[in-house]
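Asker: my questions concern the predicted model and sequence given below.
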Amino acid sequence: MADEPQIIIACRVVYDVISTLVRLIFEIILAVYNWIVAPAPKDVTGEIILITGAGHGMGREVALRFAKLGATIVCVDINPAGNQETVDMIKKAKGVAHSYEADVTDRAAVFKLAERVTMEVGDVTILMNNAGIMPCKPLLRWSEKEIRSTMDINVNGNLWMLQAFLPSMLERNYGHIVAMSSVAGLMPVPNLVPYCGSKYAVRGIMDTLALELQSEKRDASGLKFTTICPYIVNTGLCHKPKTRFKSLMKVVETDVAADTIVDAVRREYREISIPGDLHYLIRYLLWTLPFPVTSIVNEFLGAGVDPHD
């Protein structure tokens, strides 16, 4: 078969360039429109929502809110007592919830969890990878155990849960994956080197998985992704937050953060920060400037955490 004439190849390239530019412009206009006119929140009645780390803090608060909206909540935690407390709170409010004890760092246990939940409750339609830990100290004071635990829980736990629950979502071309990253996954924060690395990784996992599924032969358009990047939420993980401008980078109470997360999931936002204006400041300003600028801005804001424990 003879090679195609150069003119045909050139025309094809020109067509691809124009087509790509049109698609880019369309997506930018759509993003701006959705920023100005927020999408309507979806109804979560009847959804089966699995939340890791549901026995306390953000996991518990989000579980309570989704339950009030009519979803069935699958509470997963390594602490059975705290997890059962969350379930009891949901049931007391006339909601539907189930308690499962599991260690998200144990891949085999996660796959057994998926089998049990599917058989006893049904196919999970919204998966929220919320479990995480946050030691806070200079890197050279982190122990090997602390580093391994941080990476196992914050990163590998996400991967094992995805491998266990994503297949059923793909089979039905329906599902929503929610991941808890952090503002520490958008910008460097001293005293949190391994933690920052784990939260940068969470964002990378979410973005890359979304892109990977777009290249699948089967239709995966029914799967949605939401990455949450809170600054500091008053859950007890961070004992010594600091900031020069408390109104801009303030410690957020759990009820406010939970309301924001539930709203973001229902509106199917791709990525948000808490407070919301930090996302635009960091991702669309600091990322476009040289690294020394980040250091100067960080020094000016005085934001971060002092070491503890």
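Answerer: Here it is on my side, so go on. Residues are numbered from 1 along each chain as shown.
Asker: for the rest of this, base every contact and every neighbour count on C-alpha atoms.
Answerer: Noted.
Asker: let me see the ranges of the helices in this structure.
Answerer: 6-36, 57-68, 80-92, 107-120, 144-151, 157-172, 193-214, 254-266, 277-283, 291-301 (DSSP state H).
Asker: right, and those - which one's nearest Leu223?
Answerer: helix 157-172 (7.3 Å; CA to CA).
Asker: then this one, side by side with the first:
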Amino acid sequence: MNLSLFIGVSQNMAPDLNSAKKLFIFLGKSVFALLEAMVFALIPKPRKDVAGEIVLVTGAGSGLGRLLALSFAHLGSVLVLWDISKEGNEETCKMAREAGATRVYAYTCDCSRREEVYRVADQVKKEVGDVSILINNAGIVTGKNFLDCPDELMEKSFDVNFKAHLWTYKAFLPAMIASNHGHLVCISSLAGLIGANGLADYCASKFAAFGFAESVFVETFVRKQTGIKTTIVCPFLIKTGMFEGCTTGCPTLLPILEPEYAVRKIVDAILQEKLYLYIPRFLYFMMFLKSFMPLKAALLLTEYLGGFTLMDGFLGHKKQD
């Protein structure tokens, strides 16, 4: 065979061999990942120990944030409580101490203000230490149709429900990266997965929070910072008073959640280091259907579940999470 022809054939074969090698490696790793997922589906993943971990909860002065703080108090964590309401936050602080927490720190912080987040974060780092579990829970809801919602309220929704996540990550993620240890928790919503009638600004802010948390997770994965975990939580309505007056058309499949149940599921997901948590479980099936259902069928299902009218009786409450 002509030497130049042999060299040419060899060079042409090299990319094919590399492609085949990559394909086999991908298939092998994928099979292993599927088997691992099946094992953990049958045998729950061991829960990690969070005793001594510094846990920061935003919106800790009431509702879901308060219950999350109390759960971590029972687990022996060091608690850092942030809320815009000094009175509510101090009440949570008192309850956490009664629940057994020995180190609890309450800070009044308006998470919608970037400069305030950075200022209070610096104070936390000096007085408590580096936060290792960050739970972005604070949220507000306007409950108005898009054209009826004042601009300042829409901006406030984004400031609290989404932008606060940017500032807290900027403040606390560098220390997690330095130690390759930490856990980032985003409390998003079903409204961060599916557009809802009467919740345009809320949905937009929760979609943004979901996408941001998922993107940072991908960044840490690409950089092989395997010690930094992420959990993104998407619940249906929870009885914290934030969505007072809202209803569901099908309480069997899509019930309004009891706060204690939601918190138990969220804490379990954090301790098992799950990336996604949708509650109730029917939401997983909903998202599966959304990926292929014809539009008319999807709209009919939404109507059946009461998705078009869930905000009709919305009252809200004076003190939001």
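Answerer: Good, I have the coordinates. Fair warning: this is a prediction, and the values are worked out from it, not measured in the lab.
Asker: of the helices of structure 1, which stretch is the most buried?
Answerer: Mean neighbours per residue, mean count of other CA atoms under 10 Å, is largest over the helices of structure 1 for helix 57-68, with a mean of 23.
Asker: that older thread, redo the helices of structure 1 as CSV? Include distance to Leu237 of structure 1.
Answerer: Listed next are those as CSV, based on distance: least, CA to CA, whole Å:
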stretch, distance to Leu237 of structure 1
helix 6-36, 31
helix 57-68, 9
helix 80-92, 16
helix 107-120, 24
helix 144-151, 13
helix 157-172, 18
helix 193-214, 12
helix 254-266, 12
helix 277-283, 20
helix 291-301, 21
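Asker: residue nearest the middle of structure 2, spatially speaking?
Answerer: Central residue of structure 2 (CA atoms, centre = their mean): Cys186, 2.3 Å from the mean position.
Asker: just checking, that one touches Gly211?
Answerer: No - with contact defined as CA atoms under 8 Å, Cys186 of structure 2 does not count as touching Gly211 (10.2 Å).
Asker: trace the residue nearest to the centre of structure 2 over to structure 1, please.
Answerer: By TM-score structural alignment, Cys186 of structure 2 lines up with Ala179 in structure 1.
Asker: show me the contacts for that match.
Answerer: Residues in contact with Ala179 of structure 1 (CA atoms under 8 Å, 6 or more residues apart in numbering) are Met128, Asn129, Asn130, Asn158, Val202, Met206, Thr226, Thr227, Ile228.
Asker: repeat for Ala40 of structure 1
Answerer: Arg266, Arg267.
Asker: relative to Arg266 of structure 1, how far out is it?
Answerer: Distance, Ala40 of structure 1 to Arg266 of structure 1, by CA to CA, to the nearest Å: 8 Å.
Asker: quick one: map Leu113 of structure 1 onto structure 2.
Answerer: Under the alignment (TM-score structural alignment), Leu113 of structure 1 maps onto Val120 of structure 2.
Asker: give the contact list for that match.
Answerer: Neighbour list for Val120 of structure 2: Tyr107, Cys109 [criterion: CA under 8 Å, 6+ apart].
Asker: look up how far Met38 of structure 2 lies from His74 of structure 2.
Answerer: From His74 of structure 2 to Met38 of structure 2 the distance is 31 Å (CA to CA).
Asker: what does Leu278 of structure 1 align to in structure 2?
Answerer: Matched to structure 2 by TM-score structural alignment, Leu278 of structure 1 sits across from Phe282.
Asker: wait, that match sits on Pro255?
Answerer: No - counting by CA under 8 Å, Phe282 of structure 2 stays clear of Pro255, with 9.8 Å between them.
Asker: counterpart of Ala171 of structure 2 in structure 1?
Answerer: Checking TM-score structural alignment: Ala171 of structure 2 goes with Ala164.
Asker: next up, the contacts around its match.
Answerer: Neighbours of Ala164 of structure 1 in contact, by CA under 8 Å, 6+ apart: Val110, Phe111, Ala114.
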